[in-house]
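Chemist: After the sequence you'll find the predicted model.
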Amino acid sequence: MKIRRDGSRISKFNTFLLKRFVPDYENVKSDSVRAAYGYLEGVLGTISEVFLFVSKLIIGIFIGSIAMIAEAFHSLSDIVSSLIVIIGFRVAKQPPDPEHPFGHGRFESIATLVSAVILVILGIEIARDSIERLIRPTPVIVNIFAITVLILTVILKEFLARVAIDLGRRIEAQILVADSLNQRIDSLAAIIVLVGLIGVVLGANRLDALAALAVVGFILYTAYDIARDASNFLLGRAPGEDMVELIRLIARSVKGVKGAHAIFVHDYGTRKAVTLHILVDKNLSVEEGHDIATEVERKIAETITGATVDAHVGPA
């Protein structure tokens, strides 16, 4: 299967890295290749976040800015998120076993939920400190280093967001697309902190704490958004109408099939379990009906990569 590329500079950058670090990188249905994509995004994110965390924390403590310190721990949560991405893909690539006949692909969504919980805990802690700072304002010293780090954060976060979006779309990985949203919200949060520090320079000391609370809002929204998508996937979200109609058309294209209904698709990441009922002439023998069902299963499995198909036969 050919991967999706849009010709952008980010896509070309990703392709450059993939060609050098991911063997057979275009085989995006392979569990090991999918895992390698996740590792690549996770490593890029971890390296960037370690640099940002250390820089923001040191500067935040030095200038006494609760908003900058909040941003530092926001970056720390992103380090954890990047590590969770790596662990999630490592577990998800494990082959099926007797206890998990459809593989471990859903672990990606479990890892996403863990990331959301961490974000909520972090947001609550920062909110508490910010409210205390609102009640009892303390002096904040703004310098060129703080401004530079925040501007660098905006640029770097937008770059990482685009990298994650491109990689996530190539392999249709929910966890990477979710991480790209997290990166983009981080960029907006850094802008708010920057505005807060400018407000401090102009004499509005409480703007620093207000900026920190705004960052908390971004953190909690990110947690809610990625948790909602991951939960829907784990709870067995219904397939789209396009998928159902495709399966119905494939089934009806087989000679002898007069109808198809009760179509269900259970998504396990790179693997899918498809069940459906097909209608055949009631005068056919059991063997003839079975042969038709086998052909339906074969054609659907050929079209939908990673699908295990079970077609039940009924009289028309």
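Modeler: Looks like it came in fine. Only a predicted model underlies this, so the values are computations on that prediction, with no experimental measurement involved.
Chemist: rest of the way, CA atoms for contacts and neighbours
Modeler: Fine.
Chemist: Quick check: E49 touching L76?
Modeler: Yes: using C-alpha atoms under 8 Å, E49 makes contact with L76 at a distance of 7.0 Å.
Chemist: Neighbour count: those two, which is higher?
Modeler: The residue with more neighbours, out of E49 and L76, is E49; 24 against 20, by other C-alpha atoms under 10 Å.
Chemist: and that one, helix, strand or coil?
Modeler: Secondary structure for E49, judged by DSSP: H, G, I helix; E, B strand; the rest coil, is helix.
Chemist: cool, V140 as well?
Modeler: Applying three-state DSSP: V140 is coil.
Chemist: Verify the contact between it and A67 for me.
Modeler: No: shown here, V140 and A67 do not form a contact pair, counting by C-alpha under 8 Å, at 10.1 Å.
Chemist: Comparing the two, which shows the higher neighbour count?
Modeler: Between V140 and A67, A67 has the larger neighbour count (other C-alpha under 10 Å), namely 32 against 19.
Chemist: any idea what sits nearest that one, other than its immediate chain neighbours?
Modeler: Closest residue to A67 apart from its sequence neighbours, by C-alpha to C-alpha, 6 or more residues apart in numbering: A212 at 4.3 Å.
Chemist: Check which residues of the helix or strand hosting the one you found are buried.
Modeler: A212 belongs to helix 206-234 when assigned by DSSP states H and E. Within helix 206-234, the residues that count as buried by 16 or more other C-alpha atoms under 10 Å are 206-224, 226-227, 229-230, 233-234.
Chemist: following it, which helix or strand comes up?
Modeler: For helix 206-234, the following helix or strand on the C-terminal side (DSSP H and E) is helix 241-252.
Chemist: Next, the angle from the next helix-or-strand element following that next one to helix 241-252.
Modeler: Proceeding N to C from helix 241-252, the next assigned helix or strand is strand 257-267, under DSSP H and E. Per axes from the mean of the first three to the mean of the last three C-alpha atoms, to 10 degrees, the angle that strand 257-267 makes with helix 241-252 is 140 degrees.
Chemist: this is the other structure I want to compare:
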Amino acid sequence: MHNNLTKEEYGRLVKLAGRAAVAAASLLIIVKLTAWIMTGSSSILAALTDSLMDVMASIINLFAIKIALQPADDDHRFGHGKAESLAGLAQAAFISGSSVFLMINGISALVNGNQIVASNVGIAVMIFSVIVTFALVSFQSYIVKKTGSMAIKADSLHYRTDIALNGAVLLALILAGMGWHWADGLFAIAVSLYILHGAWEIGTQSINALMDKQLPKVEEEQIIKMAYHIPGVRGVHDLRTRQSGNTKFIQLHLELDDDQSLFDAHSKADKLEAALEGIFPHADILIHLDPLSVVPLEKQNEKLQFETEPVNFSKDA
């Protein structure tokens, strides 16, 4: 769906999502700080620390989004899209740090014991936190569906872990109010492990983008099949793809008959480029034309691996 957006629409939506995250995290810092002062709960302190990490990470995320939206310049000819992946990597670092702090706090509470007071206040604050965070994640999910932004996707995954954190803290406070004070520390440790898992996912996705991992297999097959639909194309080889921000980079070699004119060969390349832009708007496409006679046999055989299954050419594929 995000392929239909203009760059201006993409920029407006991702900036809006970034500002919403900063606003929500700032609000939760205020209410959790109040609750921690009133209850002394180790779980709420951990949740407060996580919200402090949230707001710092979201500010970095918003800054990175602004950089990623800048057009290409003389020093960055491929644009600034990888700033989004760098933001995702920073998110993973922040999440890991908050989870370690949370685990230490939970172990301390579990070993030393932690008597919680004013649990009703803590319960009310954590219910409010769950509602606010769920609303933010729902909005971010909508933006990710519209834009495909990696930075917002990472931020959304970050706040999804917060829903689990806030829910676990809420349950710990309820159990502690029933006299099971050990639950405060135990739940803090359990949630810290869950958050670390989320950090691993975000970090892996960001590193893959920074290391120029190829586009999904279904999209590469789509590109190859589209090339075969151009009359006169005898084969395709050396397909290379990657993604930076919302821009897909596609490079390939077209195998054509030797005896056609340069004009005819160029026309076929133009037709393929137009067809690919119809599926991947804003893509950066580079097509090299090869006379069939100069293409090594092993290159010609590359096409066989893409002829095993049909591919859907719709934009939602």
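Modeler: Nice, I can see it. Keep in mind that what you see is a predicted model, and the values were worked out from it rather than measured.
Chemist: tm score of chain vs chain?
Modeler: Scored by TM-score structural alignment, normalised by the length of the first structure, the superposition of the two chains gives a TM-score of 0.84; 292 aligned residues with a C-alpha RMSD of 2.2 Å.
Chemist: re earlier: and the helix holding A212 of the first structure against the second structure, how far off on average?
Modeler: Here helix 206-234 of the first structure, set against the second structure after superposition, deviates by a mean of 1.5 Å using mean C-alpha distance after the TM-score superposition for the first structure.
Chemist: So for the counterpart of T138 of the first structure in the second structure, what's the nearest residue that isn't a sequence neighbour?
Modeler: Under the alignment (TM-score structural alignment), T138 of the first structure pairs with N114 of the second structure. Closest residue in space to N114 of the second structure, ignoring its immediate chain neighbours: H181 at 6.5 Å, by C-alpha to C-alpha, 6+ apart.
Chemist: returning to that earlier point: equivalent range in the second structure for the helix holding A212 of the first structure?
Modeler: The aligned range for helix 206-234 of the first structure is 182-210, by TM-score structural alignment.
Chemist: Surely A190 of the first structure is in contact with T148?
Modeler: No: if you go by C-alpha under 8 Å, A190 of the first structure and T148 don't touch, sitting 11.2 Å apart.
Chemist: Nearest residue to the middle of the first structure?
Modeler: Note on the first structure: the residue nearest the mean C-alpha position is I175, at 2.0 Å, using C-alpha atoms, centre = their mean.
Chemist: which residues touch that one?
Modeler: 85, 108-109, 112, 168 (C-alpha atoms under 8 Å, 6 or more residues apart in numbering).
Chemist: burial count for M243 of the first structure?
Modeler: 15.
Chemist: distance of the counterpart of it in the second structure from I59 of the second structure?
Modeler: Matched by TM-score structural alignment, M243 of the first structure corresponds to E219 in the second structure. Here the criterion is C-alpha to C-alpha, to the nearest Å. By it, E219 of the second structure lies 33 Å from I59 of the second structure.
Chemist: same question, L89 of the second structure
Modeler: Distance of L89 of the second structure to I59 of the second structure, given as C-alpha to C-alpha: 14 Å.
Chemist: neighbour count winner among these two?
Modeler: Counted by other C-alpha under 10 Å, L89 of the second structure and I59 do not tie: L89 has more neighbours, with 23 against 18.
Chemist: Which residues are in contact with the nearest residue to G177 of the second structure once chain neighbours are set aside?
Modeler: Once flanking residues are discounted, G177 of the second structure sits nearest to S119: 6.2 Å by C-alpha to C-alpha, 6+ apart. For S119 of the second structure, the contacting residues are 39, 173-174, 176-177, by C-alpha under 8 Å, 6+ apart.
Chemist: quick one: which of those residues is most hemmed in?
Modeler: L173 (31 neighbours).
Chemist: That residue -> the first structure?
Modeler: Counting by TM-score structural alignment, L173 of the second structure corresponds to L197 in the first structure.
Chemist: how about the nearest residue to that match, chain neighbours excluded?
Modeler: Among residues not flanking L197 of the first structure along the chain, D208 sits closest, at 6.0 Å (C-alpha to C-alpha, 6+ apart).
Chemist: ok, the one you found touching I69?
Modeler: No: the pair D208 of the first structure / I69 is not scored as a contact, 10.6 Å apart, by C-alpha under 8 Å.
Chemist: And the contacts of I175 of the first structure, which of them are buried?
Modeler: 85, 108-109, 112, 168.
Chemist: between those, which is closest to T15 of the first structure?
Modeler: Using C-alpha to C-alpha, G168 is the member of those that lies nearest T15 of the first structure, at 13.0 Å.
Chemist: Please identify which helix or strand holds that closest one.
Modeler: Taking DSSP H and E as the definition, one finds G168 of the first structure inside helix 144-171.
Chemist: Buried residues of that helix, list them for me.
Modeler: Buried positions in helix 144-171 of the first structure, judged by neighbour count with 16+ other C-alpha under 10 Å: 146-147, 149-150, 153-154, 156-168, 170-171.
Chemist: F249 of the second structure -> the first structure?
Modeler: Using TM-score structural alignment, the partner of F249 of the second structure in the first structure is A273.
Chemist: OK, contacts around I263 of the first structure?
Modeler: Each residue near I263 of the first structure by C-alpha under 8 Å, 6+ apart is listed here: 244, 247-248, 274-277.
Chemist: That one matches what in the second structure?
Modeler: Aligned counterpart of I263 of the first structure in the second structure: L239 (TM-score structural alignment).
Chemist: contacting residues around stretch 77-86 of the second structure?
Modeler: Under C-alpha under 8 Å, 6+ apart, the answer for stretch 77-86 of the second structure is 61, 64-65, 67-73, 149-151, 206-207, 209-210, 244-247.
Chemist: Now do the end-to-end distance for stretch 138-146 of the first structure.
Modeler: With C-alpha to C-alpha as the measure, stretch 138-146 of the first structure spans 17 Å from end to end.
Chemist: quick one: contacts of stretch 170-184 of the second structure?
Modeler: With contact meaning C-alpha under 8 Å, 6+ apart, stretch 170-184 of the second structure is reached by 41-43, 106, 109-110, 113-116, 119, 122-123, 126-127, 169, 187.
Chemist: and with 7 Å instead?
Modeler: With C-alpha atoms under 7 Å, 6 or more residues apart in numbering as the test, stretch 170-184 of the second structure has contacts from 42-43, 110, 113-115, 119, 123, 126, 187.
Chemist: tell me the contacts of L215 of the second structure?
Modeler: With C-alpha under 7 Å, 6+ apart, L215 of the second structure has these contacts: 241-243.
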